[in-house]
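sequence and predicted structure are below.
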Amino acid sequence: MHNAHFDGSFGAWREIARSLLQRGIAPHQINWCDNPGSAGLFEQSNDSLESAPAAPAPRVPRQLLALLQSAACFRMEDRWSLLYRILWRVSLGDRSAMLAGDMDGSQLHKRLKAVRREAHHLHAFVRFHPRPDGTGGPQYVAWHEPAHDILASASGHFAERLGRSTWLIATPQDGVYWDGQQLHYQRPCPAEWQQLAQNPEDEGEALWLAYYGSTFNPARLNRSALETSLPVRFWKNLPEGPLIPQLMSQARAGAQRDGQAEGVARQPGKQIRQRAARGAAVSGNGDPDLPR
């Protein structure tokens, strides 16, 4: 068994995978280790590959390498072994390994879809907090907990939109800092970055919460749709997250019937209820029969 050690990056995996392919080492003969200290005492390491005879470098489609790089962001124990198995098959001429109808190809495309969705979640659910002037460092900070390793590839989205403003996104695994001109990626995430992101000094958060609560429409609440578009796992890191269960509870307790938030419903004025039936009666002049 060959123990393939690398630092967990796609670039390092690609170099080792190329060397393994040149030496004709099949997927079932490799144990991928992105933790260099986990090698067994009697297993072969990367050094043993250098003495093995090497064949010419295999030729594979450039499109395949792009797919493998994206799929490498999917967190799974077998992510590197699946990628090598697909690369091995394609290098032998079996391009069906790239297709969604293939057993390996199906797993590849499912992971690509999950990675794309997680990148969308990053763009949609990151909340930047402004930092007080004169404190130095980034002007905006955010904490996010993605399910997959998408920060490095997906954070350029914010660099294109925030211009020269400096910002920082920290996660439990890695972090990215935009200094106004260049993106700096760190893995693992420095402890000081994590501390900045998890303890923002945002003086305007109370105003945002008041705005969010006042614009919440209980009449349009659909819990399943809400949890599909805004997964519950992100609530804890959103400023408005703690408000959502409370607003949902108020909707079920009567606000949904009134079609108003509780604070608005207490205001003086005449209440006009809507008909429950889809088709309202029509009067002789062609106007709907409004409630009296």
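In hand now; what should we look at?

only C-alpha atoms from now on, for both contacts and neighbour counts.
Will do.

what ranges do the strands span in the stretch 101-250 of the chain?
129-130, 140-143, 167-170, 175-178, 183-186 (DSSP state E, counting those that start in this stretch).

go through these and name the closest to residue 264.
Among the strands of the stretch 101-250 of the chain, the nearest to residue 264 by C-alpha to C-alpha is strand 129-130 (28.4 Å).

what helices or strands is the closest one leaning on?
Packing partners of strand 129-130 (3 or more C-alpha pairs under 8 Å, 6 or more residues apart in numbering; DSSP states H and E): strand 140-143.

which neighbouring elements make contact with the strand it packs on?
Using 3+ C-alpha pairs under 8 Å, 6+ apart, strand 140-143 sits against strand 129-130, strand 167-170, helix 191-198.

what's near enough to touch residue 246?
When contacts are counted by C-alpha atoms under 8 Å, 6 or more residues apart in numbering, residue 246 touches no other residue.

is it true that residue 104 touches residue 87?
No - Residue 104 lies out of contact with residue 87 (C-alpha atoms under 8 Å); the separation is 10.5 Å.

on that earlier part again, quick one, which of the strands of the stretch 101-250 of the chain gets closest to residue 223.
Nearest of these to residue 223, taken as C-alpha to C-alpha: strand 140-143 at 25.2 Å.

most tightly surrounded among the helices and strands packed on strand 140-143?
Most buried of the helices and strands packed on strand 140-143 by mean neighbour count (mean count of other C-alpha atoms under 10 Å) is strand 167-170; its value is a mean of 26.

give me the helices and strands touching it, please.
Going by 3+ C-alpha pairs under 8 Å, 6+ apart, strand 167-170 lies up against strand 140-143, strand 175-178, helix 191-198.

can I get the ones you listed in a markdown table including distance to residue 158?
Shown next, in a markdown table, are the helices and strands packed on strand 167-170 (distance: least, C-alpha to C-alpha, whole Å):
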| stretch | distance to residue 158 |
| --- | --- |
| strand 140-143 | 11 |
| strand 175-178 | 9 |
| helix 191-198 | 16 |
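
ok, residue 227 to residue 13 distance?
Per C-alpha to C-alpha, to the nearest Å, residue 227 is found 36 Å from residue 13.

show me which of these two is the more surrounded one.
For the pair residue 227 and residue 13, the greater number of neighbours falls to residue 13 (23 against 13), based on other C-alpha atoms under 10 Å.

another structure for you, compare them:
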Amino acid sequence: MDSNAPGGDQDLVAMYVVQRGAWTLGGPPGRGEQTVPAGQFLVRHVGRLTAFETTAHLTAKFLVLPPGELKPLLGNRVITGPADSAEIRLLTALTDMIHTTVADLGPAGVEATHGALIELAKAVAKGRFDDVEPRLAPALTQAAKDLADRRLADPELSPAMLAHELNVSVRTLHRAFAAVGEQVATYIRHRRLQEARLALTAPSGGLSISELAAHWQFADSSHFTRTFKKHYGQTPTEYARSTGAASLSPNRHLPGHGPAESA
């Protein structure tokens, strides 16, 4: 695809984050074109938007940022790096949150969101995250949740692993969750319980209680059953029977009320 951007002088910082395909940008005078391949990001200060080309099936994010605090950091540099870096993960999580909530934000919320966006963009330019900036707590929390959701069945999933992947300290991660009234370990446990509950009612399911416990990283079937009952008020078997899942899936082999099903 070819597109000519409107002319005229502009003062902006542009960021491109490409997940699939490639985005080729017209460069400033004397620099030529620049291509952002899949799995990479590019950020630069531009005086105007220039022509660009994209490949078919492009999946990417394009952000236009105010230059005030970013222009001195960038200068004439073009910064590139992996799209799955900690800073880009946080920035992506924040922009997704803004997209879904901006219509409901009041003036104070808009100002706080703007500040958090600029701080994360600065983190990209610096190559490091300011882990004492309180305005970034919601974005850090969301990025950690997104990552946890993709790794729920991973036995290595833990606050320490999430902190490492997001390039922050464990203390910073805990502080970010606390700022929004949550705990990291509690979020992981609740999400695993949610997925286990869905598996119990899936018509195509066939896992036993022990298999579900192992898959979702509970210590054993008894621990899984106690945790499930505490959260949902029923044992896994009782829940499956109450929804008719046991009759829908005769090969599920849900155990009866034995030791593993004790509260």
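That came through fine. Please read these numbers as outputs of a predicted model, since none were measured by experiment.

and the TM-score between them?
Once superposed, the chains reach a TM-score of 0.30 (TM-score structural alignment, normalised by the length of structure 2), with 143 aligned residues with a C-alpha RMSD of 6.3 Å.

to residue 47 of structure 1, which of the helices and strands packed on strand 167-170 of structure 1 lies closest?
strand 175-178 (32.0 Å).

for that closest one, which positions count as buried?
Buried residues in strand 175-178 of structure 1, defined by neighbour count with 16 or more other C-alpha atoms under 10 Å: 175, 176, 177, 178.

just checking, the last one touches residue 168?
Yes - with contacts defined as C-alpha under 8 Å, residue 178 of structure 1 counts as touching residue 168 at a distance of 6.4 Å.

to residue 50 of structure 1, which of the strands of the stretch 101-250 of structure 1 lies closest?
strand 183-186 (30.5 Å).

ok, and what's touching that closest one?
152, 156, 159, 174, 175, 176, 177, 178.

distance to residue 244 of structure 1 for these - can I get that in a markdown table?
Listed next are these as a markdown table, based on distance: C-alpha to C-alpha, whole Å:
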| residue | distance to residue 244 of structure 1 |
| --- | --- |
| 152 | 30 |
| 156 | 29 |
| 159 | 30 |
| 174 | 28 |
| 175 | 28 |
| 176 | 29 |
| 177 | 30 |
| 178 | 31 |
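
farthest pair in those residues?
Applying C-alpha to C-alpha across the contacts of strand 183-186 of structure 1, the maximum distance is between 159 and 174, 17.2 Å.

skip the chain neighbours and tell me the closest residue to residue 44 of structure 2.
Among residues not flanking residue 44 of structure 2 along the chain, residue 78 sits closest, at 4.9 Å (C-alpha to C-alpha, 6 or more residues apart in numbering).

so who does that neighbour touch?
42, 43, 44, 45.

assess the claim that the first one and residue 22 are in contact.
So the one you mean is residue 42 of structure 2. No - between residue 42 of structure 2 and residue 22 there is no contact under C-alpha under 8 Å: 11.5 Å.

overlap in contacts, these two.
With C-alpha under 8 Å, 6+ apart as the test, residue 42 of structure 2 and residue 22 both reach residue 36.

same for the helix or strand encompassing residue 174 of structure 2, what does it pack against?
Assessed by DSSP states H and E, residue 174 of structure 2 sits inside helix 170-179. With contacts taken as 3+ C-alpha pairs under 8 Å, 6+ apart, helix 170-179 of structure 2 sits against helix 137-150, helix 159-165, helix 184-201.

how about it: buried residues?
170, 172, 173, 174, 175, 176, 177.

got the angle between the helix or strand where residue 231 of structure 2 lies and helix 184-201?
According to DSSP H and E, residue 231 of structure 2 maps onto helix 221-232. Interaxial angle of helix 221-232 of structure 2 relative to helix 184-201 (axes from the mean of the first three to the mean of the last three C-alpha atoms, to 10 degrees): 100 degrees.

which other helices and strands does helix 221-232 of structure 2 contact?
helix 209-215, helix 236-242.

now the first one: buried residues?
Buried positions in helix 209-215 of structure 2, judged by neighbour count with 16+ other C-alpha under 10 Å: 209, 210, 212, 213, 214, 215.

nearest to residue 125 of structure 2, of these?
Nearest member of the buried residues of helix 209-215 of structure 2 to residue 125 of structure 2, counting by C-alpha to C-alpha, is residue 215, at 39.9 Å.

who touches the residue lying closest to residue 94 of structure 2 once chain neighbours are set aside in this structure?
The shortest distance from residue 94 of structure 2 to any non-neighbouring residue, by C-alpha to C-alpha, 6+ apart, is to residue 139 (4.9 Å). Contact analysis of residue 139 of structure 2 by C-alpha under 8 Å, 6+ apart lists 90, 91, 93, 94, 97.

might one say that residue 36 of structure 2 is in contact with residue 42?
Yes - in this structure residue 36 of structure 2 lies within contact range of residue 42 using C-alpha under 8 Å: 6.5 Å.

any residues in contact with both of those two?
With C-alpha under 8 Å, 6+ apart as the test, residue 36 of structure 2 and residue 42 both reach 16, 17.

residue 111 of structure 2: how many residues sit nearby?
Residues near residue 111 of structure 2, counting by other C-alpha under 10 Å: 12.

give the buried residues for the helix or strand that contains it.
Applying DSSP H and E as the criterion places residue 111 of structure 2 in helix 107-126. Residues of helix 107-126 of structure 2 classed as buried: 110, 113, 116, 117, 118, 119, 120, 121, 122, 123, 124, 125 (neighbour count, 16+ other C-alpha under 10 Å).

mind putting those residues into CSV with distance to residue 192 of structure 2?
Below are these laid out as CSV (distance: C-alpha to C-alpha, whole Å):
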residue, distance to residue 192 of structure 2
110, 34
113, 30
116, 30
117, 31
118, 34
119, 32
120, 30
121, 32
122, 34
123, 32
124, 32
125, 36
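
quick one, what contacts the residue lying closest to residue 120 of structure 2 once chain neighbours are set aside?
Leaving aside its chain neighbours, residue 120 of structure 2 sits nearest to residue 91 (5.9 Å; criterion: C-alpha to C-alpha, 6+ apart). Neighbouring residues of residue 91 of structure 2 by C-alpha under 8 Å, 6+ apart: 117, 120, 121, 139.
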